[in-house]
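Enquirer: this is a predicted model, with the sequence first.
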Amino acid sequence: MRKIFKNIMNLALAMCIVLGMPISKSVATSDKIEDKKAIILILDEISLEDVLNSQTPNIDLLLENGAMGFMNIRARSSLSNRGSTYLSLGMGVRTLASTKGGLAFPRNQMYPLSDYSLVSEYVTVSDIYKLYTGKTPPDGEIINIAIRDIERTALDITPNNQVGLLGKIAKEKGLVTGVVGNSDLDVPAREITMLAMDENGIIPFGSIESDLLMTDANVLGGIKLNQERLLEEVERILPHVNMLFIDYGDTVRVQKTNRLTTDDIKEEQKIKAIERADSFLGQVMKKVDQEKTLFMVITPNPSKEVVNQGNFGLTPIIMSSANTEKGLLISNTTRREGLVTNFDFGPTILDFFGVAEPRSFIGEPMQVISNENPTEVLLRNQAQSLYLRKYRSVFHQAFIVLVGIALVGFYLPRFIKWKVLPNKILNYLSLTIMAVPLTMMTVSLFGYKYIGFDLFYVFGGAFIISYILNKIFNKKWITIATLGLTTSVFLLIDIFFVKKLMIISPLGSDAIAGGRFYGIGNDYMGILLGSTLLGFFSLFHLYKIKKPTMAVFITSYMILVIVGLSPFFGANMGGTLSAMLIALLILLIVFDKKFSFKKIMIIVIGVIVGILLLAALDVLFNPNPTHAGKALESLITGGFSKFFEIISYKLKQVFWNLINASWNVILFSQLILSILLYRWESEILVKIRENYPNLFKGFIITLLGGIAIFLFNDTGTIGAALILNYLFIPLGVLMNDIVECNGEGRFHKFF
């Protein structure tokens, strides 16, 4: 269809030339689009507090009818390579930039042919471009001569993506880009060009040369932008462009030259630079029709101060146009108020011009949630993110210690003649462990302020819950079933309705690292599946429910779990895959069907087909497809190379987690326990299967579910360890109960 349309347009063009008729403008270059402008002011390496502490009347004016938020700017590089964030913004993917990515110059500027200082031969930048690329540069005022190194570096780590995607789409749709300003100090620092350029490294209009700078003994580094010259270039370029990117690099120069000064002077200099930028923005605002202009103020890289605090991924962003209102930014990529990503930057600008490119970018256009006090919300969210970033490992390690004590207390006496803890303590400890996910979810309701209080709330609260439930119910397994089902139901309520508690839990995701922004993470996915299985099979054990009724109850509930994990709610594809496999295993095991290689293969194939169908439905019926739908699309368009790219990335994540994840010690302990119990305690396992058949079935499904979670998730180490807690903790309780009831001190003789 596209070829037919192209042929028709070519034929029409030929007829116009032959007949001498005037050529009408295309939709992309209609008067309506040409009248619109997007002004993107870049204030790099600053924080939200820096903006709030500055006198910025023009930014304040934008915020009266505009929104602000934090943008996750993470790229695939260290913090020292600031160009990667610019390239990621332009490509719409986390990538790695060449360290030479700032080498951009005016087309006809003279450039040294050799780096050898004794040879002073110069050629034009166009000649250098042709030398490096083998091609004559296309028309455009600005050329990035490092385009091939940029492309090679980025596509090596993120293949099947497009360098200069934003500029390329703009060019194809008849939108013209321009860039002014730089962050030069000792060397050219024009990384902004990697954001605005097309796939050839070309920007149609621009002025980025060093003559935009002036000396000033009152600023750190002695150099600042000459606003008069910069404004002249803006006035020259503005009539010819739709998108104008302004690099007000004075904030970067302050950061580069602050080693010899005090913190107070550095902060004062940074504020002055921001205020100069705001003054310049005010002059630019007078040059455009504000009713037809989108204004954005972005910070591609965090300041050194906030990085030292632990915030290496969130920077302030402001957006304002005639169609926005005062409030907080959000997007379908994050589904969190006040938070967007660098993936959303390109789609937002294109959406303003009426250009829909949902299949080119993985991000979504930013939207606005009305709010009269956006700064208050953002500061609170930032404090919360920093708190979790700092103390998340403390919560996890404390939880791991509790689980480790329980495993040692339950199982060490099975193999040596030494009882570590009394049964009563072990029973309360096991119930406390199963209540911890509930208190972890609700701790945010009381605010993250003091780590001592929060730890007491999480673990002390879990103990109180276990103590109360133990007093209410006469039977221990009713308490266990209640805890399991309560946890499961509570998680589903959060997935379908609240959509918040898990995300900001210590067992949730990290907004700064940006691994997941909404839905259910692998930590709680393992807990959801484990608590569901333990809760239901404990009930089946207590009330002797018939097999068909049992199958109907748990299968119906598992459908809810699968939907909750699916792309439409939980956005956890590995969890969806694991849950579907578990649901099929439940039917086989409940009805005592024997396993065979053929059955296993049929189950796995069926699950994969089901996942593909979910992703296909996501693409067909969701106007803003989730990552699952877009992943399917990229597989279709990218073929096997895209498939292997995804698999390679997932495997790297798996191996990284095997080495670094804190839950490894628990998972390895559980693996060793499985081997030891199977090898030396098979007799007791057989007795449990005979006397507690429904519980045993739940244990088997949980074990297989743990394997599935480990295989189907890039961070499956944590999810597998957490689901297996719902096997080894209750199994330990059961073994202790059996020993106590039979009055034997040794595990081998209690029958």
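Expert: Great, that's in hand.
Enquirer: going by C-alpha atoms from here, please, whenever you check contacts or count neighbours.
Expert: Noted.
Enquirer: hey, where'd the helices end up in the stretch 51-200 of the chain?
Expert: Remark: helices assigned in the stretch 51-200 of the chain by DSSP state H, counting those that start in this stretch are 57-64, 83-91, 125-133, 147-157, 165-172, 192-196.
Enquirer: okay, now the one to match up with it:
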Amino acid sequence: MSKRPKNSKTLWQWFLVFLISLLVYDCSSMGTCVLAEQESQENRWNHFSPLSKQIVLLSIPGLSFMEMGWAGSDGVLGLPQKEDQEAGLTEGMPHLKALGLHAAWGAMNIRTPAKGLENVYISMGAGQWAEADSSVQSLNQGERVDQEWVGPYYRRLMGQEADGNIIIPTIANIHRKNAANWYQASPGQLGEMLRAAGVSLSVWGNMDHARSTAWDNGNNFAAVTDKRFRRSAPLLVMDKKGTVADGDVGGQGLLVNHDRPYGVATHYSWLMEKWKEQRLPALTVMELGDLGRLYEERNSYDQAAFGRLKQRILSEIDQFIGQLAASVDTVSGGAAELWIMSPQVNADALKQKALLAPIVRYVPLGGESLLTSATTRRTGVVSLVDLAPTLLQSYGLSTPKEMIGFPMTAEVTPNALEHLLEDVGRKQRVYKLRPSLLYGLAIYEIVVMLLVLLAVLFKSLRPIRDKEKMFWRALLFSLLLLPAGLLAMGWLPTASTASTEAVMLMITFVLCASLALAWAANHPKYMMLGLFWCGLIVSLLIFYDGLHEAKAMKGSVLGYDVMIGARYYGIGNEFMGVLLGSALLALTALAQAQRLTRRRKPLGAALPWRHTDGRSGSIPPVQSAGQTKGRNAWLPAAGVGAVVTGYLAAPGLGTNAGGALSAAVGFGALAARLAGWRSWRQLAPALALLLVAALGALWLLNAGAATGLAADGQSHIGRAFGSLGQGRLDVIGATIMRKLNMNGHLIMVSAWSKVLITGLLVMTVLVLRPRGRFQQWQRRYPYLMHGCAANAIGSIAALLLNDSGIVAAATMIIYGSVPLLLLRLDDI
């Protein structure tokens, strides 16, 4: 009978630390979540009868946070740019600022898979990522398509009369396009439901580059469609037949003004009259196109003239906002609302990487607050797919299953606009720094691994000296610690996040810690302890941050970004790979260090040995591979793996389905190898069972069966399981294909693919050259070698089971290749 390993006590203590921390968090957060939910319910807007609701939605293409008080940045230091301050934009919009005490402010992600203003509008109306052809046009009844009247043209294409004053004649093509793409969107869903509920829908204004003045013999206004038409706003509230009951997107909403872009200007008094004519309940959309036209013609302007004209246009927009707000205040019962949003930021904002667009919801007598939604779970941040569910809720309608967004809610926040602008600036700095820093990190990892590999392979041509060996060790340890430094940057004060000083501070700290570890790693035992501390520190930092709403991860350049919109909460694939790799390394390195400390001598007394650098000592005990096999040897790996998998699967923590499955595979492979299962015939069935068990845990945690969460409280994983439960195999299949397509694209273009290839190359070369070295490592360092093998298996699982798995696999493989390089250096 095998004896119980003496190191099991320490390993179980480490496991219990993880478990107890998680349980304490769950107990403490339960009450917090309940209180937060109560506060959220209390802060919702008062909902009036749908029969009396009246909403006016101003869409201002070209508006960004630069016009709302944020002046852009110079580099990553957050210094205001002079050319963005010449207009004094915030002071030029006093009416918009005055709404602040009674408005909810938000930053809206307007990124869509297909670029173009038309795709933003149609996605808003669908509540899902939808697509419209760039040539799509909205026309009034009485206008012409080339030489054909739009009414007969629509009847010929659709086989029925157009039931509305605004017509999108190519609606059939739009439906075909969306039926064939990955997202299975339903364009016109918002307008269809509101119209069926008796809500009066109308759209007024446009972004046209010209005002048509041709009249036919019947004294009817006629226009010929051409490339100067910019009429995408009706896509927001059209019904599924491509019509809007009321409105005017033609030349009536424009005035001839040769001092304005393209010689036209918005007819504000006409828009005000149309708003006053609306009957209840009503949703009125008004597109103010002057700012968008100005930016489209910007290249032709003198810079000073452009700045003066921009001030004038913003002042007119602000005055109109003030008039509308005053009119909304007079609506009986306070049942009117004013929405202000931007479906497209201007070129200056794009240049500064400020991609989030402003959105404001003004309700008379409402409180100053910040918008949020279950889509983002981020205070002050919403998605464009949340607009349709919010409007439906305002009229007493529920969100249909075709929509992926959720109704927006408001969180009372003093000085809401100030806090929002500060948060937007922080996100902009992180997003702006991310490409250069991450590309630099990827290149650094590749160069270090390849240089060390070449140095140890060609040591006979150029011997490695002691100081050089320490230098290589320090660089290798820095690869393990850099993710911790990048995560810690997210905890810095807002003004310092992603600044040059923060980057230099992080690099200095990592290099100092790496040098200390390299200096101490003069013996295999201390090297293992160094690897253990690297893995433990990194994994515990990620755990701690995840248990505290992932605040650091959300502000880290290695984390996810709301500008991209691929993820808003939980743990991203970058840190998911780091967590799995570091936890596997910490567990196995600790076990190996303890085994070396015990100095077991199954073959007799230890033999004297001498390093090539002159240090003397004794040969580490040679162990057979089977010595890691024991009654309880696999339990610590199974326990820690269960905690990591549960963390990644939990909807309030990691919320990463692919990560949970990858953790089950990686830690399952480690536990199986420690239990003595080495062949693939033994491993494959065990890993398959673990995947099934992990899927079951995901379902219990996310589908609502175990948590009892409402639909708007579930994560995106829970909604996917909900679709599966409803038999929506088409949705699940489209999701899988979309993720596979994304993964294939990233493998081809991402720098992380080069990191993964380099890591696998390093591991392969070290296993094969020189012959017999790998078998020696397996006898001397069995725990660590099992960990490296589990890391490689987990990396492959992460690659296959995640939509951007190349990122997770690349960040994970570092924790398998670096220990092998350190062992090879120590053997020289």
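Expert: Arrived safely. Since this is a predicted model, take the numbers as computed values, not measurements.
Enquirer: before we move on, the earlier item: okay, the helices of the stretch 51-200 of structure 1 in CSV with mean neighbour count and distance to residue 650 of structure 1 next?
Expert: What follows is these, written out as CSV (neighbours: other CA atoms under 10 Å; distance: least, CA to CA, whole Å):
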stretch, mean neighbour count, distance to residue 650 of structure 1
helix 57-64, 17, 41
helix 83-91, 29, 20
helix 125-133, 19, 33
helix 147-157, 19, 13
helix 165-172, 22, 24
helix 192-196, 31, 27
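Enquirer: to which residue of structure 1 is residue 757 of structure 2 aligned?
Expert: Matched by TM-score structural alignment, residue 757 of structure 2 corresponds to residue 668 in structure 1.
Enquirer: nope, residue 363 of structure 2 is what I meant
Expert: In structure 1, the residue paired with residue 363 of structure 2 is residue 321, using TM-score structural alignment.
Enquirer: residue 340 of structure 1 contacts residue 319, doesn't it?
Expert: No: the criterion here is CA atoms under 8 Å, and residue 340 of structure 1 misses it with residue 319 at 11.6 Å.
Enquirer: who's more crowded, the two?
Expert: More crowded of residue 340 of structure 1 and residue 319, by other CA atoms under 10 Å: residue 340, with 31 against 28.
Enquirer: contacts only, for the match of residue 363 of structure 2.
Expert: By CA atoms under 8 Å, 6 or more residues apart in numbering, the contact set of residue 321 of structure 1 is 65, 66, 290, 291, 292, 293, 294, 295.
Enquirer: between these, which has the most around it?
Expert: Sorting these by how many neighbours each has (other CA under 10 Å) puts residue 66 first, at 26 neighbours.
Enquirer: now for the closest residue to that one other than its chain neighbours, how many residues are close by?
Expert: Using CA to CA, 6 or more residues apart in numbering and skipping the chain neighbours, the partner closest in space to residue 66 of structure 1 is residue 320 (4.0 Å). Around residue 320 of structure 1 there are 24 other residues, counting by other CA under 10 Å.
Enquirer: what does the one 4 residues further on give?
Expert: Residue crowding around residue 324 of structure 1 was assessed by other CA under 10 Å; the count is 19.
Enquirer: wait, it sits on residue 65?
Expert: Yes: between residue 324 of structure 1 and residue 65 there is a contact at 6.0 Å, judged by CA under 8 Å.
Enquirer: show me what residue 110 of structure 2 lines up with in structure 1.
Expert: Residue 110 of structure 2 maps onto residue 73 in structure 1, by TM-score structural alignment.
Enquirer: from residue 86 of structure 1, how far off is that match?
Expert: 9 Å (CA to CA, to the nearest Å).
Enquirer: give me the common contacts of those two.
Expert: Counting by CA under 8 Å, 6+ apart, the contacts common to residue 73 of structure 1 and residue 86 are residue 300.
Enquirer: ok, the match of residue 363 of structure 2 to residue 48 of structure 1 distance?
Expert: For residue 321 of structure 1 relative to residue 48 of structure 1 (CA to CA), the value is 21 Å.
Enquirer: go on, residue 332 of structure 1?
Expert: Relative to residue 48 of structure 1, and taking CA to CA, residue 332 of structure 1 is found at 23 Å.
Enquirer: more neighbours, the two?
Expert: Per other CA under 10 Å, whichever of residue 332 of structure 1 and residue 48 has more neighbours is residue 48, with 22 against 18.
Enquirer: who's in contact with the nearest residue to that one once chain neighbours are set aside?
Expert: Of all residues not flanking residue 48 of structure 1 in the chain, residue 316 sits nearest, at 5.5 Å (CA to CA, 6+ apart). Residues near residue 316 of structure 1 by CA under 8 Å, 6+ apart: 47, 48, 68, 69, 70, 71, 298, 299.
Enquirer: among the residues you listed, name the buried ones.
Expert: Among the contacts of residue 316 of structure 1, those classed as buried by 16 or more other CA atoms under 10 Å are 47, 48, 68, 69, 70, 71, 298, 299.
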